Every structure is written in structure tokens, then in C-alpha cells.
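**Q** sequence unavailable; structure follows:
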């Protein structure tokens, strides 16, 4: 199985983290006309290829919640499993781990590796608008945020943060009108929600930003630059890590195509980044041993054969003669 989408975010304490997640999952289930209680643990068979498992357990002073939807018969390139895991603690940061796995391990000979821009789960997109969550010290948002001059010192802290997992995207307004620019920025970052944070700079703030980071790390006008974690202004080789999406490429590329290109690149990077050990160890205790797709197919075939055998046995066994016995009881 391959990771199609992976997001791991810390949640600030003192908010209704678990309750908000369950509420939004319940709304999503209702919109899909799936009649399940998102807060009720158990395993639910919606269809032969649609299983939902809900887990809830206490760990010390915290609560672990996991919602998982699995499609055992998924074909190559299809979604195999979607999992949202949440850990809430009263006085310490919690976390939200969202992961979509695909079954794309059987590419045809000579075919390029499958690189799909898996959609950001709508539940996660909605949660980022309701909860205070961070990547390292950078607060995450569902849409790009404008930067003011007063925010520049904090922005430098975000860039230099070694605990940050995802990128910070700095997008220069250039000569575009504000509303047009903001709409365009939302579109090209549509597939980056939950994976990175996007900031918008007008000309005035851009000048202050470039003065702060220096000529090697500067943001050219009308471009977008991806700043990976732990920006080091004193390292002459560091600027090579932070790629610039140039103005020529921006003008020559359709907006949706540009959004998918950025989304695929970040999904690939996020899939290779391991989940923090504290979260991985906690969830691992509840994981069953993985079953390969071929083993699933073998077990499915055996179950189908056993089902056919039972149907045949039930269809050919002697029938009970109930009516005559009922007549005897009535007569007596």
C-alpha cells in the first residue's frame, strides 16, 4: 500500500478537539446518507467493499479516537483506506493525523509510477477553520493569509523552526489587484491545505520581508517560493533547498494544473516523512497485523466458496412437514 495523503498537526490545548472532530465527521456521514453515530465505537459493514471502524479509548489523562474507512476490494490506484486519528489531552497539545492509503503496488510493465493528487479530505479542510492547530510553531489555516509588517518577526521564527514538518509558501502579489490575487492564491494552494501554510505579501511587506531574509533567500516579485523547514540565513547552500515558482511558469500554466502540480509534489514529500514516534507508538498498539491484497483475495474466495456450499446445502436438505403436525395438534 502507498500513502496518497498524509497530514500530522498538533492541536492547542484547552479546546474541544475531540468533540469538534466527531461533530464534523457526523456531518460528513449525514451528507453521504451514511447512518452511523461517529461517536459509537465498533465495526460497521456498509457494503461488501465498505467497512467503517470506530475506536475510542482512554490513555492516561488523554483520549484516543480513530475513524477508519476501508475498501478491501480496492483495485490498483484506488483508495484502500482512509484514517483520521485524534489524541486529546486536557493541559497539553493533542494531535490530528489524517492519512489516505492507496493500493497502487501493481503498475503495468513500463508504466510510470502512479502520482495522483489525492484530494484533501473535506473533514480536515473544515476542521482547520474551527480549531487552532499548528505545524511546529506555524498556525495552520484553510486559506492563504495576508502578512502585515508587524508579523514579519514571527514569520522569521516560522521559517527557522526546526520542528516544522511542512513548507511555508510565500506568495508575492506583484502587479495583480488584491481580490484577483487572493482568489488565484486560494486556487493554486487548494491541494496544499493541511500540508503547508501559505502567506500573501503585498509590495510594502514584500520589501520588508526581503530585507529581513537577505538577497539569497529573497522572494522575487510576482512569484511563489517554498520555504522548507529550518531556514538557515547564514548557510550559503541553504537557498538551494527553497524552490521558486517563477513568473514565466506561472503565466504559462493553467491554474488548476498548477495546483495539481504543487499538490502532487507536496504529497510525495509528506508521504516520505515519518509520523512522530509518540503518535506512531500510541496508534500501533491498536493495529492488527496487515493483510496483503493477495491474501485478502484468497480469504474472500474461500468465504465465497463456503457461502455457496452452505446455500446449496440449505437448498437441498429435507423440508420439515410442519402442516400435518399442526393439524394433529389442532385435532387433539
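**A** Received it, and whenever you're ready, just let me know what you need. Given the structure is predicted, the values throughout are model-derived calculations rather than measurements.
**Q** rest of the way, CA atoms for contacts and neighbours
**A** Will do.
**Q** burial check on residue 23, number of neighbours?
**A** For residue 23, the neighbour count with other Cα atoms under 10 Å is 16.
**Q** try residue 202
**A** Using other Cα under 10 Å, residue 202 has 20 other residues around it.
**Q** test my guess that it contacts residue 177.
**A** No. In this structure, residue 202 is not within contact of residue 177 by Cα atoms under 8 Å, at 10.0 Å.
**Q** so who does residue 15 touch?
**A** Residue 15 makes contact with residue 131, according to Cα atoms under 8 Å, 6 or more residues apart in numbering.
**Q** how near is it to residue 64?
**A** Going from residue 15 to residue 64 by Cα to Cα, to the nearest Å gives 15 Å.
**Q** please apply the same query to residue 44.
**A** From residue 44 across to residue 64, the span is 19 Å (Cα to Cα).
**Q** more neighbours: which of these two?
**A** In terms of neighbours (other Cα under 10 Å), residue 64 is the more surrounded of residue 44 and residue 64; the figures are 19 against 13.
**Q** helix, strand or coil: sort out residue 218 for me.
**A** Reducing the assignment at residue 218 to three states with DSSP: H, G, I helix; E, B strand; the rest coil gives coil.
**Q** nope, residue 73 is what I was after
**A** Classification of residue 73 using three-state DSSP returns coil.
**Q** leaving out chain neighbours, which residue sits closest to it?
**A** Once flanking residues are discounted, residue 73 sits nearest to residue 49: 5.7 Å by Cα to Cα, 6 or more residues apart in numbering.
**Q** second one coming, line it up with the first:
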């Protein structure tokens, strides 16, 4: 059909060797019902941009030439969902596939997933369907709504932006441009940022800080996490200003590069960055559940179509009656030939009846035989086996997807942890070298080069069973463990190298040192401040392993899991909510945690209420 445009368009010279597909995930804060608006915009997009008038409210699969379109709805007591899929083959550039999934919750809100991909790996520009949807719905990532141009943020609005940057559950990138009172005119810089970020619409937030906000962000976050004036910084989810080395994750497009490179090149670089991140980011479990539900429904529909398909019975051609016999008298055949022919004829009739399994060769019987021969042969048992195999394969695919997502998270955490460890080792080596030099200058060569005394080495428990025994002796140090031992003991089954038990012991020793620092007057604030500003001579919890609280949405949905036993002196109910925790490492999908309550001000103690596998949060499958 003339005038049909592909789902996406290519940008010349962009390849990058990684995903260039468009994968947007947007939350929707509109009150219910809003799914009808999605259907209206989808229909308008198909009609106006694809020249295809489709009833998107009716489930089914349609074709138009080489194109195919399928839509399916699903509803339960708590939500309504829609999935639409358009495939547009293109021999020269590869097939374009557009998939839209919208999930509306009955209590309000929900999300929209929009994926557009090209079979040949061509760069997928921002699809028009994304703009259609954003025109009528409040779509966002985190607390900040998507906009089709950079959002200018003043100093008094900065708290909201810092919360957005630090949000671990944010899905997309945030591009933040810094400014200053000198240099480029502020009003001219905003249109430039808009041109550079044109290909991240729906994939990332774009923010331009005014000069005061730029300076305040650098003071609040610290220089490693701030954005320089007249530069553009890419912030990944979960910015952690307390961890200096975390700043390495968030790349900066410097002023010199922005000035030197053509606008189109900057636009391509930022567009690739947004697409690569979207492709690598694990799919949230809530989205994965809906996507898999539709996959299973599609598998079921295929099996049902095979089982129910019965082609129409063959219709025997009606033939005109044979002509009446000729009035001419037939010539008599020789008696011997006639008898032989009759015998052969009767034998053939008997053979036909035997093979067909019928008693008569009349017309109704023959038509019934013909219809049976034309009907499709289906084996219900084989169909049932095929259906089960499809479901088993689907389950296996889902398990592998979960494993890949878990490994991706593990790799990201391990890379950051490795970088932190390297930085700490480099610092310790510098300190050791400096101290040895000072001792040598003073002539104390024995102290400078003597091996570390055995009593100065940290003695680690060999297992969590040993750790639970050792922690009982720490009560006098102000550390009380009230958790269920079984939760900690279960970790011994997966912590084969002892990495997590070592981290847990280090955390317990550091918490005991926090109590000691409070008693010694070396620290007069809580654990959060102690971690950021550990006094000299006291053990530290690495900031990257420490979390002062949980997200609001995690506590709203799963807060009950974080209520742990405490002594009656801490709370008469014998229970208390604990949100502060230490990350003990990642072992597959276990990711153990240690939760505690800082009760020093009231009772002079730290109560450890839980050591065990990762508790449920919004990222848990």
C-alpha cells in the first residue's frame, strides 16, 4: 500500500555494535480508566501514520499485504492490560517490529512499555507512537514526567531532582546540563541541549540546571558527582554521593567536546547511550509478569487453533446422468470374454469394499468416505504433548531471562565493588609506603619492615554458624543479635567461598566500633554519619555496602517483612521496623543483607534483627 512508513527510521552512520532499538518503559499516573486513551492513540497512529484503519478494541490478528498486526486484551479483578504488535517487513532495511504493552491498575496508575526494533540492527529513531501517547497521558520515570523538551530546574526545585538521581528503581537515564553565570547565554544553551537530546525522548529525562542549582548540586553531592558548567552529564539509576568512586559510572560530555563536535554527532552519541542502557537494564518484575502472561496466552492460542482447525468436507462433483442407451442392438460378445470380465469386475468391487471397510458402494456411502478422506487428521494426545512442551520451553526461557537479569545486576555491583576495593588498596599502599618512609627517617627499621603481628590480624569466622556463636560475645560491646538463626544458617548453603560471612563479620565489628566511638566521644551522631566520617582508629563500613533506609514504595508494599524482634527495653511490643542495612554481597539471586536498629541514644545498643537472604522489594522476581 502506498504511503506506509516504517516503524522507525535510520540515522546514517550509527551502529555502535550494541542495541540501537527503542525500548521505553513509562509509568502512568492517570486516574482509571486510561487504557481507552491508549487504544484511541494506537488507532489514530495506525490510521494516520500507517494508513490502516483497525478496530484495536477487538482481539485478533490482521494482515495487509506483507504487514501483520495483532492485538490482545486481558483483564482480571485488579488490572486491565493490552498488547499490540505490528510487523512491517522491509527487504532493504530489515523488518520493523513495534510492540506496545499497556497495564492499567484498578486502583489507579500503571505503566506502558513501547519497544521498536529493526531486524538488521538499524538505529531506531523516536517513534511517532511515543509522542501520540505522551500527548494525552502523564507518562514519567520516577517522580519526573517526560517532556518533549529540556526541563529547566531552579535551585528551589533541586531536592526533587536529587531524589530522582538517587532513585535505584528509576529505569532510564537522566541527562543533566550544568550552567554558570559567565560564558554561554543561558537562554541560548537550552535550545542547544534540546537539539542534542532529540533522540532520547521517552528513554531519558533531560534537565538543565540554572547557575545556582548547578553550584548547589555540586556542593550537595560533592565534586565527583556534580555536573560542571556548560557540560552534560549522564546519570545512571541509583546515584550514591556517599561513594566517591560511584561518580565514575556517570559519564560527562565536557564543554570542549560539545563545542567541537557537530550537533548531529552529539545527538547520535546520546541516543546510542540511552538505547544501550534501556537494552541492558533488567526488566522490572511487574512488567515481566504481564509480558510473560501475554506470551503464554499467545502460545495457548496457537495450540487451540491447531486443535480446532477442521477443513470443510470435500464436495463431490455432481455429474449429469449418463446418456440413455443407444437404440442399436449391441453386438453379442463372446461368452468366454464376458464371463472373465464379469469375474474381474466383481473382484475389484470386493477389493474396494474391503479396503474402504464398507458394505455397499452406493452414493451416500461413497460421499461419506470422500469427506472422511478430505478431513484433517489430528491426534489429541500429540497436541497435548506439544502444548506441554511449549509451556515447558516458555518456563525455561523465563528462568534464563531471570538468570541473565540477575547476572547483569551482579556484574554491575561486582564491577563497582571491585573498583572500590582497588581504590582502598591503592590508598592503603600509599599510607603504608608513607608510614614506612617516616619510620625509616626516624631510624626505626624494625617497625618499618616487620611483618604484621598475628594478634593484629582480623580473625574471621569460618561460617555463619560460627558467626552466630561469636556475636553472642559482643553484648558487652553494645551489639545485640535478635534475629532468627535459621535465616543466617541458610546462607552457609550458598556462601561457599566465605565472602559474605567475612563481610557480615566486618559489618558487626564496625557497628561495635560505632558504639565504642559514641562512648569515647569520637562520634556524636548516628551510623549514617559514622559511615561517611569514620573517626581515625575505628573500623568503617564501606559506603557502597551501606544503605540508611529503604525506598518509600518498598516500605509501602513490603514493609511488613522488615519488622524484626527487639528486646522489650527497646520496644515493649518486642518488635520494631528496621530499614538501615548492610549489603553482604551477591550470590546468585540471594544477595544477603544485615538489618539493624540504631538505639544508642536510648539504650546504648545496636540491635541486629536480621541476617539472611535479600528481602522482597520491587525488583524481586
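**A** Okay, I see it. If you're wondering where the values come from, they're calculated on a predicted model, not measured in any experiment.
**Q** quick one: TM-score?
**A** Superposed pair, TM-score by TM-score structural alignment, normalised by the length of the first structure: 0.77. Supporting alignment: 280 aligned residues with a Cα RMSD of 2.4 Å.
**Q** still on that earlier bit, mind listing what the residue nearest to residue 73 of the first structure touches?
**A** Residue 49 of the first structure makes contact with 70-74, according to Cα under 8 Å, 6+ apart.
**Q** list buried residues within those residues.
**A** Burial by neighbour count, judged by 16 or more other Cα atoms under 10 Å, picks out 70-74 from the contacts of residue 49 of the first structure.
**Q** which of these sits closest to residue 281 of the first structure?
**A** Taking Cα to Cα as the measure, residue 281 of the first structure lies nearest residue 70 of those, at 21.4 Å.
**Q** the closest one maps to what in the second structure?
**A** Under the alignment (TM-score structural alignment), residue 70 of the first structure maps onto residue 87 of the second structure.
**Q** and that match, what is it in contact with?
**A** Counting by Cα under 8 Å, 6+ apart, the residues that residue 87 of the second structure touches are 67-69, 95-98.
**Q** tell me the SS of it?
**A** Applying three-state DSSP: residue 87 of the second structure is strand.
**Q** just give me the closest of the contacts of residue 49 of the first structure to residue 163 of the first structure.
**A** residue 70 (31.6 Å).
**Q** tell me where the stretch 151-300 of the first structure has strands.
**A** Ranges of strands within the stretch 151-300 of the first structure are 168-172, 197-201, 224-227, 244-245, based on DSSP state E, counting those that start in this stretch.
**Q** list the contacts of the last one.
**A** Going back to what we said before, that points to strand 244-245 of the first structure. Under the criterion Cα under 8 Å, 6+ apart, residues 219, 223-226 lie in contact with strand 244-245 of the first structure.
**Q** then stretch 116-132 of the first structure?
**A** Stretch 116-132 of the first structure is contacted by residues 4-5, 11-12, 15, 17, 20-21, 24-25, 28, 98, 139-142, 191-194, 260, 263-264, 267 when judged by Cα under 8 Å, 6+ apart.
**Q** now the buried members of those residues.
**A** Among those, the ones that count as buried by 16+ other Cα under 10 Å are 4-5, 11-12, 15, 17, 21, 24-25, 98, 139-142, 191-194, 260, 263-264, 267.
**Q** residues in the second structure matched by stretch 197-215 of the first structure, start to end?
**A** The aligned range for stretch 197-215 of the first structure in the second structure is 205-223, by TM-score structural alignment.
**Q** need the contact partners of the matching stretch.
**A** 141, 144, 146-147, 149-156, 158, 162, 172-181, 186, 190, 197, 225-229, 241-242.
**Q** same thing but at 7 Å, please
**A** Here stretch 205-223 of the second structure makes contact (Cα atoms under 7 Å, 6 or more residues apart in numbering) with 146, 150-155, 158, 173-181, 225-227, 241.
**Q** could you find the closest non-adjacent residue to residue 171 of the first structure?
**A** Residue nearest to residue 171 of the first structure in three dimensions, not counting chain neighbours: residue 224, with 4.4 Å by Cα to Cα, 6+ apart.
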